[in-house]
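Asks: Quick one, what's the 3D model for this:
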Amino acid sequence: MATAPLGDIEIAYEIDGPDDGEPMLLLMGLGTQLVAWPAEVVDGLAAAGFRVIRLDNRDIGLSSRTPGPPPRRSEVMRAFVHRRAARPDYLIADMASDAVALLDHLEVDVAHVVGVSMGGMIAQQLTIDHPARVRSLVSIMSNTGNRKAGRVSPRLLPTMAMSFTTPRPTDEEEAVRLGVESWRVIAGPLFDADEIEVQVRQAVARSVNPLGTVRQLLAILASPDRTAGLREVTVPTLVVHGLADRLVVPSGGIATAQAVPGSRLLMFPDMGHDLPRPRRAEIVEAIVRNAARAHAVDPARA
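Replies: Here you go, the predicted structure:
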């Protein structure tokens, strides 16, 4: 694990795979650290020859925390329910710029970019704002920012709203328990509680910053619709979504695939808002195939 000083912030990152492999940047979701990437995904991409770069987005894990007073609880609830944020500290575009700054720090000119949930939003924005830095794009269980597609299921909304406004426990065991239960709520039928408990314990031991999750949520809600920008994307694009996803309902993935010309849509009936073990090999294979499409477009860079 290393930390890159990027202007006013620091971004923690890890690199796996061969030093001479094609760079592949992995971007994780809301309030989720780089350790949440399943080993089968990281190892599978590294075994396929990629130099896999994972990072903690700002305000999460070992990356910099935003200074200043926390958002008011009433503001957070209002933003979550009505999808409006009055005072975000930053936007999705700023987190995309963080990722580009990390690539600069690592002297990486161009990379394949893969994002999950909020990470998919960041990956989309990175591709829109910095097209020369992206060889291929994979957006997993995410949306375009269009308020009509990929919203939280109405049945899940009260639970999720309360989770962002309830004080987090200071007791480590209670924090782990709540972390596992939070994943259980959004995961699909292939949820593995034992595996998630190991991941949550690792994350809790590494860093706990509930306020960072709130700041990231406000960034999501305040960021503009990316649909028009996605229509200009020319790199090979894969969209992956679970039909059992209740946090970002499947219309989010469908809208993303419809927006990007020539994109491919892969949907799993037994996947929720998670990366279930039985589907990981297929997801890795699909990511690798999408990266290969970039070679077909530009054989000189293969």
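Asks: switch to C-alpha atoms for all contacts and neighbour counts from now on
Replies: Will do.
Asks: What are the boundaries of the strands in the stretch 201-302 of the chain?
Replies: Along the stretch 201-302 of the chain, counting by DSSP state E, counting those that start in this stretch, strands occupy 237-242, 264-268.
Asks: now those strands as JSON lines including distance to Gly150?
Replies: Output for the strands of the stretch 201-302 of the chain, formatted as JSON lines (distance: least, C-alpha to C-alpha, whole Å):
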{"stretch": "strand 237-242", "distance to Gly150": "10"}
{"stretch": "strand 264-268", "distance to Gly150": "14"}
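Asks: Burial-wise, tell me which of those strands comes out on top.
Replies: Comparing those by mean neighbour count (mean count of other C-alpha atoms under 10 Å), strand 237-242 ranks first with a mean of 26.
Asks: Contacts for that strand, please.
Replies: Applying C-alpha atoms under 8 Å, 6 or more residues apart in numbering, the external contacts of strand 237-242 come out as 136-142, 250, 253, 256-257, 260, 262-273, 286-287, 290.
Asks: taking these one by one, which sit in helices?
Replies: Among these, DSSP state H puts 253, 256-257, 286-287, 290 in helices.
Asks: ok so, going back, can you go through the contacts of strand 237-242 and name the buried ones?
Replies: Burial by neighbour count, 16 or more other C-alpha atoms under 10 Å: within those this picks out 136-142, 250, 253, 256-257, 260, 263-267, 270-273, 286-287, 290.
Asks: Can you give me the buried ones in the strand or helix carrying Asp104?
Replies: Taking DSSP states H and E as the definition, one finds Asp104 inside helix 92-105. Buried residues in helix 92-105, defined by neighbour count with 16+ other C-alpha under 10 Å: 92-103.
Asks: show me the contacts for the residue most central in space within the chain.
Replies: In the chain, the residue lying closest to the centroid (C-alpha atoms, centre = their mean) is Gly119, at 2.1 Å. Neighbouring residues of Gly119 by C-alpha under 8 Å, 6+ apart: 26-30, 139, 142.
Asks: Would you do the same for the sequence below? I want to compare the two.
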Amino acid sequence: MGNGNDALSWPPNFIAHLVDRGYQVIRYDHRGTGLSTSKEKWKKKKAYSLNDMADDVVAILDTLDVKKAHVIGVSMGGMIAQIVAIENPERTASLTSIMSSAHVMDSELPPMSNKIVPKMISAILKHGFFGGKKGQIKRQIIQKRILMGEATGEIDTRTMAETSLYNLKERDGYKLISARHHYVAILNSKSRYEALSQLPIPTLVIHGEVDPVMPISHGKKMVRAMAQADSLWINNMGHDLPDLELEEMTDRMILNFERGTQ
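Replies: Below is the predicted model:
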């Protein structure tokens, strides 16, 4: 998943589409989210990297005795997925990178937008700290709408509320500080264009045309760098996994999976 998000951030319908087609889905909590903890105190001088977070993925596969997997990542998770594929091609059946970038600091491309940051912070300050469980649930729904940008569509507020409440009660909820740690890892990451251009793995790049956070030009440049990459550009999609587009997205992902198992 993306910056600051945990396993339950994946939309249930996204998972259901894949399970219904016969795939086993493994979700996990990033460092500092959900049930994931760290024995060492985070320090900026010794901050963990996206490569360290990619090692977490391989450790999970090792623990579950999974020799090879289709690796999927959203936003920061897409960057981590790219690193998993680059460093462990023998473990990666295919790669799907969604609303992500191969180099967030690419000077030739528009940078990640900060326009929505004040709105996101406002939602946290208003609902995340002082609003109790109901406030935190409302914060997540508000932030989802912000991340949609100009995209239209209904939000399944009931499912989001039920998932958020379970997360708060059973899984320690959202930790703003972990999102900050993840952001540092993103900013410290290097270009992956050259390594991706040599990747012998079927790859699908998905990006929303109206992404208010990561400009779609990042996804398009990644595709140009990879001769074997396929792409899916979705008109009515921001920095979010919209319910109305999930079936098309997962259908294209499965086509990419099949390229990786031929």
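Asks: What does the TM-score come to for these two?
Replies: Overlay of the two chains. TM-score (TM-score structural alignment, normalised by the length of structure 2): 0.88; 254 aligned residues with a C-alpha RMSD of 2.4 Å.
Asks: Go through the buried residues of helix 92-105 of structure 1 and name the one nearest Phe50 of structure 1.
Replies: Leu103 (14.8 Å; C-alpha to C-alpha).
Asks: excluding its backbone neighbours, what's nearest whatever residue of structure 2 lines up with that closest one?
Replies: Aligned counterpart of Leu103 of structure 1 in structure 2: Leu61 (TM-score structural alignment). Closest residue to Leu61 of structure 2 apart from its sequence neighbours, by C-alpha to C-alpha, 6 or more residues apart in numbering: Lys67 at 7.0 Å.
Asks: thinking the one you found is in contact with Arg91, fair?
Replies: Yes - in this structure, Lys67 of structure 2 is within contact of Arg91 by C-alpha atoms under 8 Å, at 6.0 Å.
Asks: out of the two, which sits in the busier spot?
Replies: Neighbour count, other C-alpha atoms under 10 Å: between Lys67 of structure 2 and Arg91, Arg91 has more, with 17 against 12.
Asks: And for the closest residue to the more buried one other than its chain neighbours, the neighbour number?
Replies: Nearest residue to Arg91 of structure 2, sequence neighbours excluded (C-alpha to C-alpha, 6+ apart): Lys68, at 4.3 Å. When neighbours are counted by other C-alpha under 10 Å, Lys68 of structure 2 registers 16.
Asks: these two touch, right, Lys68 of structure 2 and Leu95?
Replies: No - counting by C-alpha under 8 Å, Lys68 of structure 2 stays clear of Leu95, with 11.6 Å between them.
Asks: got any residues that touch both of those two?
Replies: With C-alpha under 8 Å, 6+ apart, Lys68 of structure 2 and Leu95 have no common neighbours.
Asks: What is the equivalent residue in structure 2 for the residue nearest to the centre of structure 1?
Replies: Using TM-score structural alignment, Gly119 of structure 1 lines up with Gly77 in structure 2.
Asks: Kindly report the same for Ser63 of structure 1.
Replies: Per TM-score structural alignment, Ser63 of structure 1 is aligned with Ser36.
Asks: what's the spacing between that match and Gly173 of structure 2?
Replies: 11 Å (C-alpha to C-alpha, to the nearest Å).
Asks: Who has more neighbours out of the two?
Replies: Remark: of Ser36 of structure 2 and Gly173, Gly173 carries more neighbours, 19 against 13, as counted by other C-alpha under 10 Å.
Asks: could you say which helix or strand contains the closest residue to Ala193 of structure 1 other than its chain neighbours?
Replies: Nearest residue to Ala193 of structure 1, sequence neighbours excluded (C-alpha to C-alpha, 6+ apart): Val180, at 6.8 Å. Using DSSP H and E, Val180 of structure 1 falls within helix 172-186.
Asks: What residues of that helix count as buried?
Replies: Buried residues in helix 172-186 of structure 1, counted by 16+ other C-alpha under 10 Å: 175-176, 178-180, 183-186.
Asks: Map Val200 of structure 1 across to structure 2 for me.
Replies: Per TM-score structural alignment, Val200 of structure 1 is aligned with Ser164.
Asks: Determine the three-state secondary structure at its match.
Replies: helix (DSSP: H, G, I helix; E, B strand; the rest coil).
Asks: where exactly do the helices run in structure 1?
Replies: 39-47, 73-82, 92-105, 118-129, 157-163, 172-186, 193-206, 210-222, 227-230, 251-259, 277-297.
Asks: what residues does the longest one touch?
Replies: For helix 277-297 of structure 1, contacts defined as C-alpha under 8 Å, 6+ apart pick out 40-41, 44-45, 48, 112, 135-138, 190, 235-238, 301-302.
Asks: again with the second one
Replies: By C-alpha under 8 Å, 6+ apart, the list of residues contacting helix 73-82 of structure 1 from outside reads 84-86, 157, 161, 164-165, 214, 218, 221.
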